[in-house]
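Undergrad: sequence and predicted structure, then a few things I'm wondering about:
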Amino acid sequence: MENITNGKFTGRARRRSALAALALGMALLAACNQGGASTVETTADAAMHRANPARTGLYAADGPTEYQSIKWQFAAADWVFGAPAVLGDTVFVAGYDGHAYALDRETGAEKWRFDSGAEIIASPAAAGDLLFVGNMGGVILALDGATGEERWRVESGAGFSGSPAVVGDTVYFGNEAGLLLALDTADGAERWRFQQPDTNMPFSPAVADGIVYAAVSNGILYALDAATGEEQWRYDPNTQTNLHSPTADPVVADGVVYFMTTDTSLKGILHAIDVATQTVRWQYSSQAENFSAPAVSGDKLIWGSLDHKLYAVSAESGELLWTYPTEDIIFSAAAIAGETVYVGGQDMNLHAVNINDGRRRWQFRAESSVSSPAVVDGVVFVGTEGGIVYALQ
């Protein structure tokens, strides 16, 4: 994915151009078994993009099934594209203005802000007393979660459009120069690196069962040992007549890694790959590209598409279960809490949909396009293109 920074754009036009470049760059780089116990849910000691290192998008507590009110709202200086990270009594968000913000979870009051020096589009990750951020200038930062004080930084040489994953005392970052770094959370010391020259890693790595999964712009999904970085296996969907590019984060659940790509026909293809055998169980093809990775709960995979739809398919068979129409494209990641799916759209709506039948439960109209949500203890936290962060209940 191309670096979306361009100084000639300002305000809403700049943000919309950034989103278009984000999508174009990625493309050109080329029923009731709900809440199953074996599907990874939110971790209690860390908060990150898509709820957990496996990127399932599954949150442990139920979310609101009916809309009541805006609990609070906060105005950041610019576009908040990534999902908030909610840990303890703090909501952490990052903005296209280059700042990381810490907000009081109950009131939305600002606790602190930190200027990273370059635009941020990736979600931050919080673990223990630290907040981890990667910006489009290639800087990795560890900030004190309570004060915002810088603890350490690493210069990677290329920007981050994917979000960090934290597992134990290691944080994993993939950048736009095809570099995956495993760093010690305490001091930023490098544990290992995995490099694919002349590529980039535009999406968030997923970590599950001691394996890091990285989607690389050459169309290949790499499985690496989380402790050493050594390649364990790879999945390559490319053929002589059909080339693939990744379009979303890899997701791991119940012994399967889900890998979203687009091919030369610009169709969206979801590959379900058996981790044990490294073979494809099934593939699902849609007519449009999908820049939203599936959220997983039980036998259901849910994601949004550029064809103005939310899709639900069976995790077991890949069979289409239902679709839900929206007024514009869905570029953000869906979140699942209980039996409700929450997804933000370019139509300026946060949609709350029944996971079992795809029917609308409620809808919240924001002032601009809605980003990826996080759901914690019955509250939906989400940012917008206009820089507003909402806590909805």
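TA: Okay, I see it.
Undergrad: going forward, measure contacts and count neighbours with C-alpha atoms only.
TA: Noted.
Undergrad: got a list of what the residue sitting nearest the centre point of the chain touches?
TA: Closest to where the C-alpha atoms of the chain average out (Cα atoms, centre = their mean) is H49, at 4.8 Å. By Cα atoms under 8 Å, 6 or more residues apart in numbering, the residues touching H49 are 55, 57, 82-85, 123-125, 163-165.
Undergrad: dump the residues you listed into CSV; add distance to A293 and secondary structure as well.
TA: Shown next, in CSV, are the contacts of H49 (distance: Cα to Cα, whole Å; DSSP: H, G, I helix; E, B strand; the rest coil):
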residue, distance to A293, secondary structure
R55, 9, coil
G57, 9, coil
G82, 14, coil
A83, 14, coil
P84, 17, coil
A85, 18, strand
S123, 15, coil
P124, 18, coil
A125, 18, strand
S163, 13, coil
P164, 16, coil
A165, 16, strand
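Undergrad: pick the one among those residues closest to P250.
TA: R55 (7.3 Å; Cα to Cα).
Undergrad: now the contacts of H49 in CSV, with neighbour count and distance to G386?
TA: Formatted as CSV, the contacts of H49 follow (neighbours: other Cα atoms under 10 Å; distance: Cα to Cα, whole Å):
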residue, neighbour count, distance to G386
R55, 29, 26
G57, 31, 24
G82, 30, 13
A83, 32, 14
P84, 34, 15
A85, 30, 19
S123, 30, 16
P124, 29, 19
A125, 30, 22
S163, 30, 21
P164, 29, 24
A165, 31, 26
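Undergrad: follow-up on the earlier one: any idea how far the residue nearest to the centre of the chain is from F291?
TA: H49 is 15 Å from F291, where distance means Cα to Cα, to the nearest Å.
Undergrad: ok, now T340?
TA: 21 Å.
Undergrad: so for these two, which residue has more residues nearby?
TA: Neighbours were counted for T340 and for F291 using other Cα atoms under 10 Å; F291 has more, 28 against 22.
Undergrad: show the contacting residues for D274.
TA: Counting by Cα under 8 Å, 6+ apart, D274 has contacts 255-257, 280-281.
Undergrad: buried members of these into ChimeraX, please.
TA: Filtering the contacts of D274 down to the buried ones (16 or more other Cα atoms under 10 Å) takes a single ChimeraX command:
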select :255,256,257,280
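Undergrad: and the contacts of D274 as CSV, adding distance to I388?
TA: Output for the contacts of D274, formatted as CSV (distance: Cα to Cα, whole Å):
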residue, distance to I388
G255, 38
V256, 36
V257, 34
V280, 41
R281, 41
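Undergrad: put this beside the first:
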Amino acid sequence: MQAMPEALVQPAHVMARRCPACHRVSANSERCLHCWRDIAAVSPLSDEEASKAMLVEAGLARRIDGGWLSFGRLWKVVSLGLLVLLVGWWVYATFIDKPPRPDLPSSAARSSAQGAWTTQDGDSRGSRATDAASHIGGTEAWKASLGSPVAVPLVSDGRLVVAALEDGRLVGLDASSGKTAWTKSLNNPPLSAPVIAGDRVYLAQREGLILVLGAADGAEIWHSRFVAGSFEASPLVVDGVVYAYSTDGLFAFDAEDGRILWEQVFEAGWATVTPVVEGKHLVIATADRAVVFDRTNGQRTYYVTFSRTQPSSIAIRDGEVLAVYGRNATLFASNSTRPWWDGFRTAWFRFHLIGMAPAVPPAPTLWDVTTLPKTTLAAAMGPNIAVVTSSDGAITALGRHDGKPAWTAKTSARLVAPPIITADGVLFAEGNRLLLLDVVNGQQRSERKVDGLRSVAPTPDAAFIANGAGEVFAIR
């Protein structure tokens, strides 16, 4: 075949643009090949300018390629290395690394009783709901004068009533007669209520210790070594394990002898809300998130974040967790898991702030409410309704399954304790009366005058009430 004369061969047309950011020239591209800036709107160079610029670019390329550790190659190597390390860390943490299984308790038989009021919030679920009646219309069965008001709410398993007093005494009362069964002097009154579990009483002390007494005589059985700066929330006793939560982390003790089974050390910020348990799930409330742990291995499985504020309460019921933080209430499934990319959430969020990534998807929840009163008390979580109150008496009842308002109400005086859902209504404690509202529509059903009301603990046989005069009495 005869070759074409050189005069007939036309050079290919090159459309070159100069990047306004890095001032390099890129040919036949609408994006700078050096800094990846969009240059589609930049006017192309003339043929003569393009030819000269491409000669300059070719010279630069030869000089750059001449050095093995050029900036471009160094950037690529470092980026690739970081990517390999990041992916390797994620694969190891997700599929290979298995946390050590914690020690088992000596016995799994000991738990706080269900159906009574053995914890500050009723039972181990923290729901502040009971099948017992309010006993609001009952007669006074007995009254005991203790000489000092209670410092924290009363607890009772139906046989024993335990009152922690402001003068530093812990008093056990016979629930049937009101007679003093025993008295234990403490260095300081606790910041939260004790827990009754079988024949023992468990108390988390502000000094960072767990104290265990016999329910029959108040004799000390064991106390833990110092493990935290201060315990501000009640302990929880479930399946032979004592769960104690402080600003220094979460601790699990053997309920029989105080041996530490496992611990998770972290900075909680706030640790005033008692942990809650249902099945294998343990939930705590820190300053900015509700965190779910697997009780079998002590590892975190899920969390929902909130604006940094003091948490009001958490409760768990039928596999659903209700977390109340300030004006926000959120319901989520306790068996939820975080997505595989959760380890990159912080980096993703930072890229989003500078406009290089979309918004980070929020954690999946069942519903969210953001219009609660500013100062909320612990919520009560029943089968079909959740009741949230503020100390000034504003009451909001939310549908348990959809979070929609069911009814609202306002008490005539400030509330001194969170609400309790009982078999015959929602029970509220004002400064000088007990108030019972209908759980369906919020209408008043009954009331009872109680001067200086401090605390109420409903059980199947009686409701135990404490007042500001240092008296505890039973109504049935």
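TA: Sure, I can see it. Note that the structure is a prediction, hence the values are computed from the model and not measured.
Undergrad: returning to what we had before: what is the nearest of the contacts of H49 of structure 1 to S368 of structure 1?
TA: Looking across the contacts of H49 of structure 1 and measuring by Cα to Cα, the closest to S368 of structure 1 is G82, at 14.6 Å.
Undergrad: what's the distance between the closest residue to the closest one other than its chain neighbours and S371 of structure 1?
TA: Leaving out its chain neighbours, the residue that sits closest to G82 of structure 1 by Cα to Cα, 6 or more residues apart in numbering is S123, at 4.2 Å. Distance, S123 of structure 1 to S371 of structure 1, using Cα to Cα: 11 Å.
Undergrad: counterpart of the residue nearest to the centre of structure 1 over in structure 2?
TA: Superposed on structure 2 with TM-score structural alignment, H49 of structure 1 falls opposite Q120.
Undergrad: roughly how far does its match sit from D402 of structure 2?
TA: Per Cα to Cα, Q120 of structure 2 is found 27 Å from D402 of structure 2.
Undergrad: and for S336 of structure 2?
TA: S336 of structure 2 is 18 Å from D402 of structure 2, by Cα to Cα.
Undergrad: coming back round to it: quick check: neighbours shared by S123 and S371 of structure 1?
TA: Common neighbours of S123 of structure 1 and S371, counting by Cα under 8 Å, 6+ apart, are 81-83.
Undergrad: which position in structure 1 aligns with A197 of structure 2?
TA: A197 of structure 2 maps onto A127 in structure 1, by TM-score structural alignment.
Undergrad: cool, N328 of structure 2 as well?
TA: Under TM-score structural alignment, N328 of structure 2 pairs with I269 in structure 1.
Undergrad: what sits closest to its match if chain neighbours are left out?
TA: S285 (4.5 Å).
Undergrad: ok, which stretches of the stretch 1-150 of structure 2 are helices?
TA: 47-66, 71-91 (DSSP state H, counting those that start in this stretch).
Undergrad: of these, which is nearest T389 of structure 2?
TA: T389 of structure 2 sits nearest to helix 71-91 of all the helices of the stretch 1-150 of structure 2, at 43.0 Å, using Cα to Cα.
Undergrad: and K111 of structure 1, what does it touch?
TA: 101-104, 147.
Undergrad: which of these are buried? Put it as a ChimeraX command.
TA: Only the buried members of these end up in this ChimeraX selection, burial being decided by 16+ other Cα under 10 Å:
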select :101,102,103,104
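Undergrad: most widely separated two among the contacts of K111 of structure 1?
TA: D104 and T147 (12.5 Å).
Undergrad: what helix or strand is the counterpart of I302 of structure 1 in structure 2 located in?
TA: Alignment note (TM-score structural alignment): I302 of structure 1 maps to V387 of structure 2. Assigned by DSSP states H and E, V387 of structure 2 belongs to strand 385-389.
Undergrad: determine how far the helix or strand that that strand is followed by lies from the middle of the whole chain.
TA: Later in the chain than strand 385-389 of structure 2, the nearest helix or strand by DSSP H and E is strand 394-399. Chain-centre distance of strand 394-399 of structure 2: 21 Å, with Cα atoms, centre = their mean, to the nearest Å.
Undergrad: just stretch 375-393 of structure 2 next, same as before
TA: 17 Å.
Undergrad: stretch 266-276 of structure 2 too?
TA: The chain centroid and the centroid of stretch 266-276 of structure 2 are separated by 8 Å, computed with Cα atoms, centre = their mean.
Undergrad: could you do stretch 373-386 of structure 2 as well?
TA: 15 Å.
Undergrad: got the buried residues for that stretch?
TA: So, applying 16+ other Cα under 10 Å, buried residues of stretch 373-386 of structure 2: 373, 376-382, 385-386.
Undergrad: now the end-to-end length of it.
TA: 15 Å.
Undergrad: and S163 of structure 1, what's its match in structure 2?
TA: Counting by TM-score structural alignment, the partner of S163 of structure 1 is S234.
Undergrad: its match and A215 of structure 2: what is the separation?
TA: The gap separating S234 of structure 2 from A215 of structure 2 is 17 Å, by Cα to Cα.
Undergrad: burial count for the equivalent of W367 of structure 2 over in structure 1?
TA: The alignment partner of W367 of structure 2 in structure 1, by TM-score structural alignment, is W282. Residues lying near W282 of structure 1 (other Cα under 10 Å) number 15.
Undergrad: cool, the one 4 residues further on as well?
TA: Using other Cα under 10 Å, the number of residues around S286 of structure 1 comes to 16.
Undergrad: and for it, nearest residue in space, chain neighbours not counted?
TA: Per Cα to Cα, 6+ apart, closest to S286 of structure 1 is G268, 5.0 Å.
Undergrad: if I pick that neighbour, what's in contact with it?
TA: 260-262, 285-290.
Undergrad: rebuild those as JSON lines, extending it with distance to I388 of structure 1 and secondary structure.
TA: Formatted as JSON lines, the contacts of G268 of structure 1 follow (distance: Cα to Cα, whole Å; three-state DSSP):
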{"residue": "M260", "distance to I388 of structure 1": "29", "secondary structure": "strand"}
{"residue": "T261", "distance to I388 of structure 1": "31", "secondary structure": "strand"}
{"residue": "T262", "distance to I388 of structure 1": "32", "secondary structure": "strand"}
{"residue": "S285", "distance to I388 of structure 1": "35", "secondary structure": "strand"}
{"residue": "S286", "distance to I388 of structure 1": "32", "secondary structure": "strand"}
{"residue": "Q287", "distance to I388 of structure 1": "33", "secondary structure": "coil"}
{"residue": "A288", "distance to I388 of structure 1": "29", "secondary structure": "coil"}
{"residue": "E289", "distance to I388 of structure 1": "28", "secondary structure": "coil"}
{"residue": "N290", "distance to I388 of structure 1": "25", "secondary structure": "coil"}
